[in-house]
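*Asks:* Quick one, fold the following:
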Amino acid sequence: MNESIVVKAEGLYKIFGRRPADAVKKLSAGVSRDELGKSATAAVIDASFEVYKGEIFVVMGLSGSGKSTLIRMLNGLLPATAGSVTVAGSPLTGISDKELRKLRQKNVSMVFQHFALMPHRTVLNNAAYALEVQGVEKTEREERALKILKLVGLDGWDQKYPSQLSGGMKQRVGLARALAAETDILLMDEAFSALDPLIRREMQEQLVTLQKELGKTIIFITHDLNEAMFLGDRIAMMHDGRIVQVGTPDEILTRPASHYVEQFVQDVDRTRVLTAGVVMDSSPDDVRSASLPGATAVSEDAPLAEIFGLAADSDRPLAVVDDHDNVVGSLGQETLLSALSHTPANGPLSVVEDEQATDITDGEAAR
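*Replies:* Below you'll find the predicted structure:
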């Protein structure tokens, strides 16, 4: 296994109901999810993907798409009907309960949507709980938990109880508890969806900041496309239990692999997702022209929303530069306007074909 791959799923299925193995055979033979009838519910169908060390990998889908079932298969909370999961080079599927507990303690922590704090414990003791389970001595676990609480913005709140906290603060405690365990992998299931919009945005920004500092590998589940686009280094789009596209936010936005994905992303604010480096003109002539003295320089990582004012004030294309201030392309007003078009570029990514853009509401069993 490639050392940069920390989580790998291959041919994962999760079937609820009677005769799940038969359902897997039918689905593998091309039977649709709906054709299984009421005897079986296919929550996850033939899911395969890899998550790389240090990235935020977002699984995005509507209610009923299978995303929450999928994340529970990645830490063994739900056993796979078929397929395999490998975590940090070790198999997760098919191992004993003892081996599973050991793998979780060493490698995987989880942050839930509804906080899951223990009301009779202080903030400090909640944050230190995973360390207590690991058998870490009290003084050490409290020292480690206090450092993490400060990191997530809860310095001075360690002796409070959950009932004394706002929703955003409770979620920070849940995040602190996961970080205090010092595992390399964080699973976050709709972790911010219960928060008010402003607090939610704060938590998203804080997660990005923490990720830059700590370098965790994060698998983040959400139904919110803007959240997925903001957080994800890569995004897996799910529909009807299947992963229909995996790609970077700009790849999914500019090269949707199916009609379903294209409809899903049509209302995204492209100016905040697309960057100068994605839409720039990069032919040798464009680079040479932009390298002439007097051109206004912008970073290739700059969102288009931050560039429009500069482009409007300039009578020539902007020079797009890399981290070493080397000119790598140019960006004129015409190119900027063209980038706002919803027309996808040619050449879809690797994809499992999906037929229709229909919402699904099969309920909790298929989430």
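*Asks:* C-alpha from now on. contacts and neighbour counts both.
*Replies:* Will do.
*Asks:* what helix or strand does the residue nearest to the spatial centre of the chain sit in?
*Replies:* Nearest to the centroid of the C-alpha atoms of the chain, with distances taken as C-alpha atoms, centre = their mean, sits Val58, at 1.7 Å. Take DSSP states H and E as the rule and Val58 turns out to sit in strand 56-60.
*Asks:* helices and strands around that strand, which ones?
*Replies:* Helices and strands touching strand 56-60, by 3 or more C-alpha pairs under 8 Å, 6 or more residues apart in numbering; DSSP states H and E, are strand 217-222, helix 225-231, strand 234-239.
*Asks:* can you put the ones you listed in a markdown table and add mean neighbour count?
*Replies:* Below are the helices and strands packed on strand 56-60 laid out as a markdown table (neighbours: other C-alpha atoms under 10 Å):
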| stretch | mean neighbour count |
| --- | --- |
| strand 217-222 | 24 |
| helix 225-231 | 20 |
| strand 234-239 | 25 |
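*Asks:* this one next, for a side-by-side:
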Amino acid sequence: MKPKIHGKDLYKVFGDDVTTALDLLKARQSKDEIFAATGQTVGVRNVSFQVAEGEIFVVMGLSGSGKSTLVRMINGLITPSAGEILIDDINVASCSAEELRSVRRDKVAMVFQHFALFPHKTVAENVAFGLKIKGMKPPERRARAQAALEQVGLGARGDSYPDELSGGMQQRVGLARGLASEPEILLMDEPFSALDPLIRSDMQQELLELQRTLKKTIVFITHDLNEAMALGNTIAIMHDGEIAQIGTAEEIVGSPADDYVAAFTRDIDRSQVFAAASIARPADPVDLATDDVTCAMTRMEEMDVNAVHVVDDGKLTGIISYQAANAAHRDGLELKDALEEEFPAATPECMLNDLYPLAESGLPIALMDEKGKLTGIVRPQDVFHQLTATEEKE
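*Replies:* All right, here's what the predicted structure looks like:
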């Protein structure tokens, strides 16, 4: 599928001797070496990326890493020194002023870290301000502002003033202002970093809930790795103007590209990064219609598990432990007489931290899809092995 946003071979140098700095960049000199030689500041060097339509693409990095420069190049606030930024088929790095205005009007909205709300305007007036600038008539912009406020849970606060709202509410107004223009793309530059941790976490969850409905293409900038892991479908980690690694949270934490990324992710809570599917094994259940307890014991020995799931006509009906199967074999009982109908189960998308209480049973955890079909199993020991993988490498 064609990307919604495509950055190609991007460079940004701040100063009046860009050509010399670019030559030194392409010769692999460092930012500090280039500054010492030319007085030019390197913001972004040799960056390429793609953002799929409808995904949350998180750009994460520390101060000075180039992340804010990158997001401002996407909507043309900063012009690249070299390279292309394509939004659909429009290269915002070299398009005409009229095309750039069209992109900003119809395709892209930006939500900033600081709320920048007008204190003398109501919440609804703040949300509608951009629409007013575009020349939209009052009834339409009021309706559009109200709809955006409803989306962020502030439908009843349109006539309030900013100083009557909490910090989290004010940030929601900023988000509503971005949504009011009905953009295809939302650029969010550290929008939650000024909020206290609890409100910040709430806003992250609200954004995810909103995204399930709106399915916008979102580029989200943050310096917080936990925030990046919580929000990003795809995460780009920047360092000294370059992208050190692009991937999913599981790919970045599980297979860091270099020592910088490894150091950055070392203390991350792996239980909130890895899903059950990442450590799943084939289920290989026994069938109530064709198998017996001897077959069940053999299957457990082959799989190196202490219990095996049982299906009947393709439907998961229970689990049988090795101890119960052995006792049933000794007493001449059938498979159906020895199975337990209650067993630990989860979805493949379930995070490992949610598997802790299920793993305490000691039984393999059944992974079931939305139709109740058994898709795999997770052994309790595999949960703890994944969580200690970093310690073992060290």
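*Asks:* about what we covered before: just put the helices and strands packed on strand 56-60 of the first structure in JSON lines and tack on distance to Gly94 of the first structure.
*Replies:* Putting these into JSON lines (distance: least, C-alpha to C-alpha, whole Å) gives the following:
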{"stretch": "strand 217-222", "distance to Gly94 of the first structure": "22"}
{"stretch": "helix 225-231", "distance to Gly94 of the first structure": "31"}
{"stretch": "strand 234-239", "distance to Gly94 of the first structure": "25"}
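*Asks:* which ones are touching the closest residue to Ala262 of the second structure other than its chain neighbours?
*Replies:* Spatial nearest neighbour of Ala262 of the second structure, chain neighbours left out: Pro256 (5.2 Å); criterion: C-alpha to C-alpha, 6 or more residues apart in numbering. Contacts of Pro256 of the second structure were listed using C-alpha atoms under 8 Å, 6 or more residues apart in numbering, and they are Gln245, Ala262, Thr265.
*Asks:* Please narrow those residues to those residing in helices.
*Replies:* Taking DSSP state H, the ones among those that sit in helices are Ala262, Thr265.
*Asks:* Which one of the helices and strands packed on strand 56-60 of the first structure lies nearest to Gly332 of the first structure?
*Replies:* Gly332 of the first structure lies closest to helix 225-231 among those, at 24.7 Å (C-alpha to C-alpha).
*Asks:* mean deviation of the closest one from the second structure?
*Replies:* Mean deviation of helix 225-231 of the first structure relative to the second structure after superposition (mean C-alpha distance after the TM-score superposition for the first structure): 0.5 Å.
*Asks:* Give me the angle between the longest helix along the second structure and strand 56-60.
*Replies:* For the second structure, the helix with the greatest residue count under DSSP H is helix 197-214. Computed by axes from the mean of the first three to the mean of the last three C-alpha atoms, to 10 degrees, the angle separating helix 197-214 of the second structure from strand 56-60 equals 150 degrees.
*Asks:* Who are the packing partners of helix 197-214 of the second structure?
*Replies:* Where contact means 3+ C-alpha pairs under 8 Å, 6+ apart, helix 197-214 of the second structure is packed against helix 167-180, helix 225-231.
*Asks:* Could you list every helix and strand that the last one packs against?
*Replies:* Looking back up the chat, that one is helix 225-231 of the second structure. For helix 225-231 of the second structure, the packing partners by 3+ C-alpha pairs under 8 Å, 6+ apart come out as strand 56-60, helix 197-214.
*Asks:* mean shift between the first one and the first structure?
*Replies:* When you say that, I think you mean strand 56-60 of the second structure. For strand 56-60 of the second structure, the mean deviation from the first structure after alignment is 0.4 Å (mean C-alpha distance after the TM-score superposition for the first structure).
*Asks:* what does that strand contact?
*Replies:* Residues from elsewhere that reach strand 56-60 of the second structure (C-alpha under 8 Å, 6+ apart): 51, 67, 217-225, 228, 231-238.
*Asks:* which residues touch the longest helix of the second structure?
*Replies:* Applying C-alpha under 8 Å, 6+ apart, the contact partners of helix 197-214 of the second structure are Gln151, Val152, Gly168, Phe192, Ser193, Glu227, Ala230, Leu231.
*Asks:* Many thanks, have a good one.
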